[in-house]
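Q: Pasting the sequence and the predicted model now:
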Amino acid sequence: MKTALICGISGQDGSYLSKLLLTKGYQVFGGSRDAQMTSFTNLARLGIRNDVQTVSININDFRSVLQTLLKIKPDEVYNLAGQSSVGLSFEQPVETLESISVGTLNLLEAIRFSNLPIKFYNAGSSECFGDVGSLAADENTPFRPRSPYGVAKAAAFWQVANYREAYQLHASTGILFNHESPLRPERFVTQKIVAAACRIAKGSYEVLTLGNIDIARDWGWAPEYVEAMWLMLQQKQVDDYVIATGQTYKLRDFIRIVFESVELDWQNHIRIDPVLFRPTDIAEGHANPTKAHKQLGWSASSNVSDVARLMVKAYMNQTV
């Protein structure tokens, strides 16, 4: 039986990854800053709360990380922790940089120091690329991040690459483009849209207020993306991979599909507020996931329409 430690297990990706690893026979440990005070709501929603062993670990504290690794002796460590909102990173840049960059460095250094044969996955982000226009970004596209979140993720990416080359660690970064699910909180725009549309369909008179709806992104289905994470750590040749659908749509397309799913015309229910525009933003995000398809045998099955409808269905069923 393999053992996995997932840092950031209470989030969307950590919860879906836990479920995947449990189906593969893993013993799963979930790390949280204070495991006794964390509700692990997402694990409960997936029906696996009692199947995961939770531990308290602060990845910003090297001693905490090292003690946890030496105690659990995991075969695989998945780093999904850290501040996860691009928008919030403009308000909390220091917390964002420390939780992502310093946390990743502590995990890498603790793995090296422990001398255990641990395979390490790091959650990267398409935000590292910045605004590349219509270019489909791949693993060789230069980074030019346009948010504190993107800057932090870029720093973490290069830390992983450095430790892989300098110390021969089995360490990979998944450069994931946007991936959504019903486990997203409403501070993420996709779930904000889904929740508002469903409430309006049930009789609410609210108006949905949004920022720039002309941004374009590659949106995928989160439960599929965690399989790519696992696949990276099963490879003999260690590498980094872009994970995406390869299809890009504007946010207004996502909005339209969501409202059509509840039989509403979106233009009657939203307003644009320039206050919600970010100081710097990415106009378009395009991805080339060819390498993941060829080397991992992974490709996305769900497109943006599937994602929107699945999120609406889950929200409606949850609130019945």
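A: Okay, I see it.

Q: make it CA atoms for all contacts and neighbour counts henceforth
A: Noted.

Q: which parts of stretch 182-200 are buried?
A: 182-184, 189-200 (16 or more other Cα atoms under 10 Å).

Q: can you pull out the strands in the stretch 201-320 of the chain?
A: 208-210, 216-217, 220-221, 241-243, 249-250, 270-272, 286-287 (DSSP state E, counting those that start in this stretch).

Q: who touches the second one?
A: Put plainly, it is strand 216-217. Under the contact criterion Cα atoms under 8 Å, 6 or more residues apart in numbering, strand 216-217 has outside partners 177-178, 248-251, 283-286.

Q: Switch those residues over to TSV; also include neighbour count and distance to Leu70.
A: Output for those, formatted as TSV (neighbours: other Cα atoms under 10 Å; distance: Cα to Cα, whole Å):
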residue	neighbour count	distance to Leu70
Phe177	24	33
Asn178	19	34
Thr248	20	43
Tyr249	19	45
Lys250	17	46
Leu251	18	45
Ala283	17	44
Glu284	20	43
Gly285	28	40
His286	25	41
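
Q: In addition, the following structure is provided for comparison:
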Amino acid sequence: MARALVTGLTGQDGGYLAEALVAAGHEVHGTVSRPDGGALPPHLAALGPALQVHVADLTRPETLTGLVDEVSPDWLFNLAGASSVGASWADPVGTLDVNGRAVLALLEHLFRRQEAGGSPVRLVQASSGEVFAGAGPDPVGETAPISPLNPYGAAKAVAHLGVGMYRSRGLHASSMVLFNHESPRRPDRFVTRKITKGVAAIAAGRADHLTLGNLDVSRDWGWAPDYVAAMVLAAEADEPADYVVATGQAHSLRDLVAAAFAEAGITDWQSLVRTDAAFVRPADAAVLVGDASRLRDRLGWAPTVDFASMVAAMVRHDRDELS
């Protein structure tokens, strides 16, 4: 069994990954950003002593590199960082610091450590489909041109390119180009969870409308636990590589809204949804869809939950919370 270190433990993906690694019998360490960050979410607290929690702050990369030396993991899953495209416009420099600069510092440390004879660490970096947002409407593969359209994508591109550079220097480093992936653990600030919680509230009679931005934007949405499974496959693989993780199917935000209302038993929903230009991003790809052929062919990965089932699961969770 491997010793794994998961950064961004309390995020959507970090929680699912920690659970999967513990279930597989691995020794699991995870990071939180502050010692006063509060109690762990219930799904992580339930792991008990099987999960060892540490503090690492990406604004101070030395806290993470020091932890690497302390834990000496076999696998390092770097999931921590700023996760919102919209919020990156408010703090582009801060986004670059934690999503780009901190990753370069980590890669350099892993390289120097390995060169000095330290035990090698397999790095799995959480990259993003936003790295290729300007590549056009066709499904995006690993060789598409780097073309971010927002500060979040630009910062992720720095890290993505860094992984490739250090892989060429001998690190077992893989970038997982994660397209949009959702679950009931997605924070409320993301539009998908805003929709499912809003629909649940309308169905319960606690709200009378939902306000959104551009409903015609299309994305490739998948089920978060499936994407975590791809990360584990990359860590286990003999050779490192970049991998697009996606379903290959695009759905509009309008499709997502319709699916959410359908799960709540509401078919005539158009009058319940309002649009507000304030929710439209400064720059956004109209369509962003991924091609996961490499991941499927080399590592045998495939999504297990389709779009409608994903949305339905989120709505059911939010309705249960309200009741």
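A: Thanks, I have the structure now. What you are looking at is a predicted structure, and each value in this text was computed from that prediction instead of being measured.

Q: Between the strands of the stretch 201-320 of structure 1, which one is closest to Ala228 of structure 1.
A: Nearest to Ala228 of structure 1 among the strands of the stretch 201-320 of structure 1 is strand 241-243 (7.4 Å), distances taken as Cα to Cα.

Q: Residues contacting that closest one, please?
A: Contacts of strand 241-243 of structure 1 (Cα under 8 Å, 6+ apart): 138-139, 173-177, 225, 228, 287-289, 291-292.

Q: coming back round to it: wait, which of the contacts of strand 216-217 of structure 1 is closest to Met316 of structure 1?
A: Taking Cα to Cα as the measure, Met316 of structure 1 lies nearest Leu251 of the contacts of strand 216-217 of structure 1, at 21.2 Å.

Q: Which stretches in the stretch 101-250 of structure 2 count as helices?
A: With DSSP state H, counting those that start in this stretch as the criterion, the stretch 101-250 of structure 2 has helices at 102-115, 151-167, 191-203, 224-236.

Q: Out of the ones you listed, flag the one nearest Ala2 of structure 2.
A: Nearest of those (Cα to Cα): helix 224-236, 9.5 Å.

Q: Reformat the strands of the stretch 201-320 of structure 1 as JSON lines; add distance to Phe113 of structure 1.
A: Converted to JSON lines, the strands of the stretch 201-320 of structure 1 look like this (distance: least, Cα to Cα, whole Å):
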{"stretch": "strand 208-210", "distance to Phe113 of structure 1": "47"}
{"stretch": "strand 216-217", "distance to Phe113 of structure 1": "39"}
{"stretch": "strand 220-221", "distance to Phe113 of structure 1": "36"}
{"stretch": "strand 241-243", "distance to Phe113 of structure 1": "26"}
{"stretch": "strand 249-250", "distance to Phe113 of structure 1": "44"}
{"stretch": "strand 270-272", "distance to Phe113 of structure 1": "51"}
{"stretch": "strand 286-287", "distance to Phe113 of structure 1": "36"}
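
Q: winner for burial among those?
A: When you average the neighbours per residue for each of the strands of the stretch 201-320 of structure 1 (mean count of other Cα atoms under 10 Å), strand 241-243 leads with a mean of 28.

Q: which residues in structure 2 does that strand align to?
A: Strand 241-243 of structure 1 corresponds to residues 243-245 of structure 2 when matched by TM-score structural alignment.

Q: Next, the mean deviation of that stretch compared to structure 1.
A: Following the fit onto structure 1, the mean deviation recorded for stretch 243-245 of structure 2 is 0.4 Å by mean Cα distance after the TM-score superposition for structure 1.

Q: corresponding residue for Phe254 of structure 1 in structure 2?
A: Checking TM-score structural alignment: Phe254 of structure 1 goes with Leu256.

Q: Tell me the spatial nearest neighbour of that match, not counting adjacent residues.
A: Distance criterion Cα to Cα, 6 or more residues apart in numbering; nearest residue to Leu256 of structure 2, sequence neighbours excluded, is Val311 at 7.0 Å.

Q: List the residues that contact the one you found.
A: Listed by Cα under 8 Å, 6+ apart, the contact set of Val311 of structure 2 reads 196, 256, 259-260.

Q: what does Gln247 of structure 1 give?
A: Neighbouring residues of Gln247 of structure 1 by Cα under 8 Å, 6+ apart: 218-219, 286-287, 303.

Q: Check Gly124 of structure 1 too.
A: By Cα under 8 Å, 6+ apart, the residues touching Gly124 of structure 1 are 153-154, 156-157, 173-176.

Q: now do 10 Å
A: 79-80, 100, 150, 152-157, 172-177, 240-243 (Cα atoms under 10 Å, 6 or more residues apart in numbering).

Q: Same check on Glu186 of structure 1?
A: By Cα under 10 Å, 6+ apart, the contact list for Glu186 of structure 1 reads 192-196.

Q: Ok, Arg296 of structure 2 next?
A: Residues in contact with Arg296 of structure 2 (Cα under 10 Å, 6+ apart) are 230, 243-245, 302-303.

Q: how about Glu130 of structure 1, what's its partner in structure 2?
A: Just to correct that, residue 130 of structure 1 is Gly rather than Glu. By TM-score structural alignment, Gly130 of structure 1 lines up with Ala133.

Q: Number of residues surrounding the nearest residue to that match once chain neighbours are set aside?
A: Among residues not flanking Ala133 of structure 2 along the chain, Pro148 sits closest, at 5.3 Å (Cα to Cα, 6+ apart). Other residues within reach of Pro148 of structure 2, judged by other Cα atoms under 10 Å, total 23.

Q: Surely Pro148 of structure 2 is in contact with Gly129?
A: Yes - contact criterion Cα atoms under 10 Å: Pro148 of structure 2 and Gly129 qualify, at 8.9 Å.
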